[in-house]
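**Student:** Model the structure of this input:
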Amino acid sequence: MMRKRILILALSSLAIIVFVFATLTQGIEGNGKKIEITWQTFDKGVELAKKEKKMLVLDIYTDWCHWCKVMDKDTYGNPEVVKYAQANLIMAKLNAETDKKFKFKEGNYTGQQLSMMFGVEGFPSTIFLNSEGEMITSISGFIPADRFTLILKYLKDNWYERMKFDEFVKKNKS
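**Tutor:** The predicted structure follows:
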């Protein structure tokens, strides 16, 4: 009876150790470095998107926004999202409440002014711009990582010009 308890305790401990290790190493490359999105400021992001002819994904947030923090951790921290974003996109962050001015098109605008220009009504808001700085679309609210990856592929490869998003999702279910 005692051996059985010790065996159960040992197996339970091993399972916990494996779970903790797997959780801690999620999002870590083979060389042991944690992979993260390289975030740009808004104006630098616009400049890089144009130079590299890539889509710009703009995360508009506030410091007090709970769901902004959840999206940072769960969506932008997801290894699949990170790898896709790093390889294919320019990623920028903009605090909607900053007084700092950013150059965009023919003017200089604060975070609040840019948020209003993009029609932001809540946080987080994700704005998708083409390489010329023209808005493709925007999404208000938290976006789970699996859905976000589909959205990125849909927009980056211009599928929105050929089919509705729901059709794209059905076509890409695997």
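
**Student:** alpha carbons only for contacts and neighbour counts from here, please
**Tutor:** Noted.

**Student:** so which helix or strand takes in Asn31?
**Tutor:** Using DSSP states H and E, Asn31 maps to neither a helix nor a strand.

**Student:** burial count for it?
**Tutor:** 6 (other CA atoms under 10 Å).

**Student:** Proceed likewise with the subsequent sequence, for comparison:
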Amino acid sequence: MSWRVRPCLFALPLLVLSVPSFAQVAWIKKYDDALRQAADQKKFVVLDISASWCPYCRKMAREVYPNKEFIDFSRAHVFMRFFLDTDAEGRRLGRKFNVRGFPTIVVLNVKGEEVGRLVGVRGTRKLIRDLEAIFDESSLYGDPQNEAPEPVQPERESTPAPVKAVPASSPSPKPAAESAPIKTEPKDPIADLEKKLASAQDGSEKNWLTLMLALAHFESQHWKEARVYVGRVLEKEPDNPGARELMKALDKMEHP
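**Tutor:** Sure thing, here's the model as predicted:
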């Protein structure tokens, strides 16, 4: 081998090591892990809840999240991303944080309390600015006065209070305790959405709940029911992008 070739060969491993690996946002897969990491590293949690059929969500996934400026920005906090229609964790968090449109980005402090949210598509610079504004205006540790009750308090105020108040004087605590899990709901997301739709007053809320019902039926592979609900949305909003994308997905499922 020529002596002139050897320096090049020796330099090759150094060159390979110097090439950076493909950079991307370090998405955390589990909610509890994200909160733990946020507490350990003193960071906010940024939770993106999207849908696989949502065109605006795809646009952000294609143009914003791979952007180097956003990737560099994301390292300062903890980021999560779920699809409400395909991820069980996404469905759970969508219900927990009452997600009503896509994409929705929820910002949480280290206790898991919501401190801000963004709804709708944004470009890289706009998303960074809006998130920074939420970070600047929010407390990483929440309101000190709420430290004892913590974020679970809102759910527990209505049920345990009567249970603790009655035991000493009346035999009725058992029925109250037994009814508490029923109030917690929703084991069946379709039944829960139907109940909410029946009591909804606002037209836009009804349309959104109808679309969510279509999505819930789509997840359960109830193609006929999903098509019925999507059709109702499109009757009132023919240009609704989510409904149109879901209808396309239904066409593909029924006529692959």
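
**Student:** which stretch of helix or strand covers the residue nearest the centre of the second structure?
**Tutor:** For the second structure, the residue nearest the mean C-alpha position is Ile49 (2.7 Å; CA atoms, centre = their mean). Assigned by DSSP H and E, Ile49 of the second structure belongs to strand 45-50.

**Student:** Check which helices and strands that strand sits against.
**Tutor:** Counting by 3 or more CA pairs under 8 Å, 6 or more residues apart in numbering; DSSP states H and E, the packing neighbours recorded for strand 45-50 of the second structure are helix 31-41, strand 78-83, strand 104-108.

**Student:** Which stretch among these approaches Val25 of the second structure most closely?
**Tutor:** Between Val25 of the second structure and these, the shortest separation by CA to CA is 7.5 Å, and it involves strand 78-83.

**Student:** Which part of the first structure matches the closest one?
**Tutor:** Using TM-score structural alignment, strand 78-83 of the second structure lines up with residues 90-95 of the first structure.

**Student:** ok, now stretch 199-209 of the second structure?
**Tutor:** Under TM-score structural alignment, stretch 199-209 of the second structure corresponds to no residues of the first structure.

**Student:** likewise stretch 51-69 of the second structure?
**Tutor:** Going by TM-score structural alignment: stretch 51-69 of the second structure matches residues 62-80.

**Student:** which residues are contacting that stretch?
**Tutor:** 26-27, 35-37, 61, 81-82, 95-97, 123-124, 141-145, 148-149 (CA atoms under 8 Å, 6 or more residues apart in numbering).

**Student:** Please repeat the previous calculation with a cut-off of 10 Å.
**Tutor:** For stretch 62-80 of the first structure, the external contacting residues (CA atoms under 10 Å, 6 or more residues apart in numbering) are 26-29, 34-37, 59-61, 81-82, 85, 94-98, 111, 122-125, 141-149.

**Student:** How far does it sit from its chain's centre?
**Tutor:** A distance of 8 Å separates the centroid of the chain from that of stretch 62-80 of the first structure, by CA atoms, centre = their mean, to the nearest Å.

**Student:** For it, which residues meet the burial criterion?
**Tutor:** Thr62, Trp67, Cys68, Lys69, Val70, Met71, Thr75, Tyr76, Gly77, Asn78, Pro79 (16 or more other CA atoms under 10 Å).

**Student:** likewise stretch 121-141 of the second structure?
**Tutor:** Quick answer for stretch 121-141 of the second structure (16+ other CA under 10 Å): Val121, Arg122, Thr124, Leu127, Ile128, Leu131, Ile134, Phe135, Ser138, Leu140, Tyr141.

**Student:** and of those residues, the nearest to Leu213 of the second structure?
**Tutor:** Out of those, the member with the shortest distance to Leu213 of the second structure (by CA to CA) is Val121, at 22.7 Å.

**Student:** how much does the strand holding Ile49 of the second structure deviate in direction from strand 78-83?
**Tutor:** Put simply, strand 45-50 of the second structure runs at 20 degrees to strand 78-83, going by axes from the mean of the first three to the mean of the last three CA atoms, to 10 degrees.

**Student:** after the longest helix along the first structure, next one along is what?
**Tutor:** Counting by DSSP state H, the longest helix found in the first structure is helix 2-25. Heading C-terminal from helix 2-25 of the first structure, the first helix or strand you meet, by DSSP H and E, is strand 39-40.

**Student:** how about that following strand, aligned to which bit of the second structure?
**Tutor:** The aligned range for strand 39-40 of the first structure in the second structure is 27-28, by TM-score structural alignment.

**Student:** picking up where we left off before, and the contacts of the longest helix of the first structure?
**Tutor:** Outside helix 2-25 of the first structure, the residues touching it (CA under 10 Å, 6+ apart) are Gly32, Lys33, Lys34.

**Student:** now that we have the residues you listed, which one has the most neighbours?
**Tutor:** Lys34 leads the contacts of helix 2-25 of the first structure on contacts (other CA under 10 Å) with 13 neighbours.

**Student:** Pull up the gap between Asn99 of the second structure and Ala23 of the second structure, please.
**Tutor:** Just so we're on the same page, residue 99 of the second structure is Val rather than Asn. Distance, Val99 of the second structure to Ala23 of the second structure, by CA to CA, to the nearest Å: 29 Å.

**Student:** How many neighbouring residues does Ser140 of the first structure have?
**Tutor:** Ser140 of the first structure has 15 nearby residues by other CA under 10 Å.

**Student:** counterpart of it in the second structure?
**Tutor:** Per TM-score structural alignment, Ser140 of the first structure is aligned with Val119.

**Student:** Thanks again, I'm all set now.
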